[in-house]
Structures are given as C-alpha cells and as structure tokens.
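Asker: Have a look at this prediction, sequence included:
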Amino acid sequence: MYALQDVPGKGKGLVAIEKISKGTRILSEEAVVTVNESVGSERLRTSICKQVEALGENQRRDFLSMHNIHPYRNAAEQYLGIFRTNSLLAEAKNWNEKIKRHTVHALKDINKGEEITIIYLAPLKNRKARQKALQKKFDFTYLCHLCSLPLEQSQESDKRLEEIHRLDDVIDQLGTEGILVSPLRTLRYFDQQVRLYNEQGREDVGFAQAFVNAAQLVIANSDLARGRIFAERAASVWKTTLGGDSTPAIKHGALAQDPSKYELFGVSTKWKTKVDEAPQGLEPSDFEDWLWRREKPKALGQLANLRSRATFPGFTDLPDENDADQEFYKRSNIEIKDINGITIPLYFYTDSRGNELAPRQVQKGYTVAILYVKRHAFIFYEPGIRHKDPQTIKVL
C-alpha cells in the first residue's frame, strides 16, 4: 500500500505505491505509551518513565530513536521529551477504543506516488498560526497540501477555516437557547459550516460534528425525518475518518436507525415529523433545501409570501444585535447562468436592494455583466454572488 521513501525537500516519508481509496485504514498500531492527560507533570513523567523502562529491548530501542526537540538532563526528561514530540496521533483523535489501537484513514483518494501526510494540529487555524505552532511544538516547517497552496488559495482557505471557527463560537454562545428557542437560526449556522467544509474539500472530525450537531438539533425538535438523514451523514464521515468499527461511527449509525433514542428527543415538537417522511424524487439541490429548511426568497418584482420564514422570520430567528449580518436583510435576487450553464443566485446588497434595475431589464435571456465578481458563501442561502456596487453591473 505504501513504502518509506525519500521525499524531495522533506527527508523520509510514506509514499503510496498504489492508489489508496478514501476511507481506507492505512495504519493500525497499538500504543507503546499511554497517559492520562489530566495528571500533573510530575506524575506524567513518572508514568512515562515506568512504561518505557518496561518495554522490551527492541521496542525501547525504537522509542529512543525517535526525534526529540526538548532538552533533557536525565532519562526521565528524555522519555518525556520524546513522548511530547511524537504523541501527535492522540491529538488527532485517532484512538479506536474498541480495538485499542491508533488508526489512520485516508480522508481522500491518495494517488500512486503521492506522499501520505497526517494532521498534526486542529485545522481551524490560518496558515501563519499553523506554521508557528508546528515550529514551536515540533521544530519543523510543515509542507502539506493545505500549507503549500498558492497565496490566493491559501488566503481563501484561511477565511473558510476562520469562519467555521467563528460559527463554532456563535453556536456555543447560543447554548440551549439555540436548540429550543431559535432552532432555525442555529440550523442555518450548521448549514453554513457544512458548506464551508465542502468548499474546503475535506472530511474530518469537525465536518462529522457539524452533522452530529444538526441531527441533535432537529431530533430535539421532534424532526425524525431530518434527524435520520443527518445521523446517517455523520456516521458516514466518522466511518471515513475513524473507521466503521469506531465508537462514533457505531453510535451514530445506531442513531440513524432510531433517532427517537436521542436523549433530548421531543423536548420541543416544533418540527415534528415521522422518520419516513423525507420527500422522494426531488432534485439533489431541492432535497438539500428541504433538509436544511432553506427558504428561497422571491425574485425582484414578485410578491412576498407572508407565510415565508425567509421573508418574515420569527423574533427568535433574528440575528443578535451584536452579531447582525446585513445579508440577513438584503435579499433581492435574480438567477443567472454562467458560461457553463450553471444556475447561480445573484443577491443585491446595493442601497436600492436591486431596484436600480428597471423591470424591463430583468428579463429571461438577457445578459448580465458584472465587473470584479467573486463567489460568496452566504449563511442563509446557497453560494452565489454578493453584488454591492450598482456601477459595476450591466444588463444587456
């Protein structure tokens, strides 16, 4: 599957000698030294020292050959330094309690000849912060795919990761209120996180947790149909990242079978559905709109639906005054197609909210030209174009 080879500019590394499919278990190893992270430094040193001294000759020799960036004055400090330098897999949460082993899985397809890399730190940091932390903790500069992106792509990636982290903070602040009082707003945050992870092109524990959170939210509000689907998606990501025999994959697979087993099921009956009430025959995009309870706003010139929560949200679904986002309010939009025929929403954030375009200009088949256009990830809608300057748009 892989071999230890020289990697240009990096030294030795594991390189795939055949294509490795996403979700494949690459490594499965017993722990040589285990510790309780909550113990004090002195007890930690003592525990590690005893375990290393108890190793067989070959294992102990292998342990002592590992890299150590920490200075030491005696054997106990040497053992501790080696442990601190190399105990990264525990941080990556790859411990499989069922089989009592560390496991590493392919988070994407790995092509033949491609280096196999692992996560040293939680990815929710920008590139500069990651490099600084890695230099401090492991004394090297990391050159994985994420850290090697061209500057513009790296900056876009950093923005996505920082937004995911910001949304985590917002969700944490909402607490129980976010589940029971303003569930629709909270679901929108989870929706946005999943979209950002998809744009990031990676599946990891954070991606799985977003689906877990969404499942718990809707089940607490008695929505078993959506709860089952979110739990299935969470289990699928856990299976990819940690293996089908991991505790999270098994737990959420069982939850998908019977979402009513969740301890907070039925705390609210606001969204009550039966487990088999998911709609059938929808287009994928329409199904996602149903799943995430997205309500598309009316286009320019159309009458508003007075029952639509997208147009007239409830009080608890309004943004907090300290976290207000103008995209919550400025929602006039039209749909356009790009050169590839893909339909894209164009939202107007101008002072006139799109009314600067005369109705005769907003006609099917007309060409819309926009200068300096960029993609935008919205919290409440699918990704599209966020248009602010009326001077940079022309309808022909």
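Answerer: That came through, no problem.

Asker: switch to C-alpha atoms for all contacts and neighbour counts from now on
Answerer: Will do.

Asker: how about the strands of this structure, start to end?
Answerer: 2-7, 11-16, 25-29, 95-96, 101-105, 333-337, 343-348, 368-370, 375-376, 384-387, 393-395 (DSSP state E).

Asker: Settle this for me: His70 is touching Gly81, isn't it.
Answerer: Yes - His70 is within contact range of Gly81, at 5.1 Å (criterion: C-alpha atoms under 8 Å).

Asker: Same list (the strands of the chain) but as a markdown table, adding mean neighbour count and distance to Ala220.
Answerer: Below are the strands of the chain laid out as a markdown table (neighbours: other C-alpha atoms under 10 Å; distance: least, C-alpha to C-alpha, whole Å):
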| stretch | mean neighbour count | distance to Ala220 |
| --- | --- | --- |
| strand 2-7 | 14 | 45 |
| strand 11-16 | 15 | 44 |
| strand 25-29 | 14 | 34 |
| strand 95-96 | 21 | 29 |
| strand 101-105 | 21 | 32 |
| strand 333-337 | 17 | 33 |
| strand 343-348 | 19 | 32 |
| strand 368-370 | 14 | 44 |
| strand 375-376 | 12 | 31 |
| strand 384-387 | 21 | 31 |
| strand 393-395 | 14 | 45 |
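
Asker: Pasting the second one now:
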Amino acid sequence: MTTTHPLFQITAIPNSGLGAVATAPITRGTLLISEAALFLLTADFLTTAAANAGIAAKLRTLSPPQLHAFLALTNAHTADTTHPFAGIVRTNALPCGVDAVECGVFLTCSRFNHSCNPNANYCWNEKTRQEVVHAVKDIAAGEQISVSYLDEEATNYPRAQRQQRLKKDFGFECRCSVCSGDAAAVAASDGRRSEVGRLDALVGGGRLMMGSPQKALGCCKRMLALLGEEGIQDVSLYRTYYDAFQICVAHGDLARAAVLARLGVAVKVACHGSEAVEDELWTYIRSPEKHRLASMSRRWATKVGDAKEIGSEGFEEWLWARAR
C-alpha cells in the first residue's frame, strides 16, 4: 500500500509496517499535514467496558472505504479478543490537546512511526479542530518522517524503560537511531536523558526559581545543551526556554525574559505552527511584565530595551550571564 501526499508518501517500511517517507526535501517548521479525525471519542472509551460498543456505534457512521481503512490500522492489543475495536483505538488514538477529555482516530497521522529522536511533531489545533504534523528538523527526500509516541516524562527514561513502555502500549521494539546504537552510545544517551529529567524536576518544582535563580537558570542552560547533544529539537526546547523566561521575569530581568520568550515562541511555531501559539506568549515578547510572576523580586531589574540582539556577537554569554 502506498498513499501519496504533497510532501510524503505512506508506504511499507522494512520491519516497521507502514510509515511516512519524505518525497522532497522538507525544512524545519514545515506543515506536513492537517487532518480531521475519522471520529472523536471521550477518553473514557479507552478504558470502560462499554468501549467496544461505543466505538462500534462510531464505525457504523463511516463509509465502506473509511471502515476498511480503520480496520487496517495496527492493533497492539490483540490479546484482548473481546474488544478488537477498542484495541485499534487504544493503539492509534491521539489526544485532542493537553489534558484533553477527547481523543481522535486519524487515518494518516496514525501512520507516522515512532522515534526516540523524532524529526516531526504532532499536536491538536483547537482552532481548526484538526491534528497537525510539523517538521521539527530538516528532512531529506527519502528519509522516514517520525514522531514520538512517548509523553514528556517517558522521553527522558533510559532506553530499557522506553522500550518497556513502547512494548506495553504499542506492541513493538523501537529500532530508532537512539535505541539501536552500540552500548557506549546508548549509555551516553541514557545519561543525558536522565540528567534532563533530573534538572527539569529541579526547575519545575518552583522553589529553586525563587531561592536560587542563578542555579535554576544554570539548570535550564544545561538542559538546552544536553538536548542539543541528543539532537532533540522538539517542544522540549520550548518548555526549557519558557522555564528560563519565568525565572528571569520573576526577578525583574525583562530584557532577558523578552529574548527567552522570543526564542521559545520560535520553537513552538516550528513544532506546532503559529496558529497554535497562545496570544499571551506573543505578548510576553513585547511586554514580559504582563506575566503573572513579573517582578516578584527586583534583584535583576532591567528594561526590555536593554536586550541584546539574538545572534549578535557575545549574545550567548549575555543571555546566560546570570546562570551558574
């Protein structure tokens, strides 16, 4: 089976079933697809005993070609012979946003294969009520397009734990470039990811931000370096920039806060598209003082006009001058 789209085709991938392969060079930030759901479900359809009956009702609304395409999707839960429809949905459904109460089944978006170092990112666009996939790296023609099936926490697990999660939830052993490296490469990757998880927990707790902001900023700087070493260019970068933004804005450093907001928004636009960027994030680029944490302390007081231009000589040193 081969299905062609403007920038990629869905085709057979050795040892991986069907997957998406780029048919032309794709640049970071490119929208690959915006797809309406075949059908939407409330999240409890994945766990309740009534799941199969509820999903069957949805399937009766589909055309014969749509039903055939749904039944052709992978079911990683074949051991549960009582609920085959629910198994397909559990394997392929995508959440409709953060903390979503709905999930959707998408015939094309469900065909993107997993990588622990993906070159694309999918997310729900609430404005269009569609699932969108953007390239988060430059992708060469003939290269497979991959997304991550793991949540933020599991992304930072060591290889063995990631494999366990993927096997349990999706029924496959990951053979991506990160997981198939030699022992030394896997150990180095595990170390970087574990350290990102540890630092993220330190910063996310909030106490470090107010009690030792220099150290908190240092954690952010280190996370960005580790993510760079891993080759990760997805929303993990945005979350780290936003943490650093909050640290600076809380202590009155509006110059660095404005720059960090701009860097974070640039990542989010590349990963999610400009439509998905919340209005307040654009506001923080111009007026970081409008953030709820602004100037809880004045220890680092600066003005937005004091900011150094991104990419200018000495920019990185200036941006992280307060980190330790």
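Answerer: Okay, I see it. Not measured: the values here are computed from a predicted model.

Asker: which residue lines up with Thr103 of structure 1 in structure 2?
Answerer: Matched to structure 2 by TM-score structural alignment, Thr103 of structure 1 sits across from Val132.

Asker: From Gln214 of structure 2, how far off is that match?
Answerer: Using C-alpha to C-alpha, to the nearest Å, Val132 of structure 2 is found at 37 Å from Gln214 of structure 2.

Asker: out of the strands of structure 1, nearest to Glu199 of structure 1?
Answerer: When these are compared by C-alpha to C-alpha, strand 375-376 sits nearest Glu199 of structure 1, at 11.2 Å.

Asker: Residue range in structure 2 corresponding to the closest one, please.
Answerer: Strand 375-376 of structure 1 covers no residues of structure 2 once aligned (TM-score structural alignment).

Asker: Give the aligned range of stretch 211-225 of structure 1 in structure 2.
Answerer: Counting by TM-score structural alignment, stretch 211-225 of structure 1 pairs with residues 241-255 of structure 2.

Asker: just how off-centre is the matching stretch within its chain?
Answerer: The chain centroid and the centroid of stretch 241-255 of structure 2 are separated by 23 Å under C-alpha atoms, centre = their mean, to the nearest Å.

Asker: now swap in stretch 208-225 of structure 2 and tell me
Answerer: On C-alpha atoms, centre = their mean, the centre of stretch 208-225 of structure 2 falls 22 Å from the chain's centre.

Asker: Give me the buried positions along it.
Answerer: Using 16 or more other C-alpha atoms under 10 Å as the test for burial, stretch 208-225 of structure 2 gives 208-209, 213-224.

Asker: Identify, from these, the entry nearest to Leu31 of structure 2.
Answerer: Nearest to Leu31 of structure 2 out of these is Leu224 (C-alpha to C-alpha; 24.5 Å).

Asker: if I look at the counterpart of the closest one in structure 1, how far off is Ala256 of structure 1?
Answerer: Counting by TM-score structural alignment, Leu224 of structure 2 corresponds to Val194 in structure 1. Per C-alpha to C-alpha, Val194 of structure 1 is found 19 Å from Ala256 of structure 1.

Asker: Report whether the expected contact of the match of Leu224 of structure 2 with Ala210 is present.
Answerer: Yes - the pair Val194 of structure 1 and Ala210 qualifies as a contact (C-alpha under 8 Å) at a distance of 6.6 Å.

Asker: which secondary structure elements does the top helix by length along structure 1 contact?
Answerer: Secondary structure of structure 1 per DSSP state H: the longest helix is helix 151-180. When contacts are defined as 3 or more C-alpha pairs under 8 Å, 6 or more residues apart in numbering; DSSP states H and E, helix 151-180 of structure 1 packs onto helix 183-200, helix 205-220.
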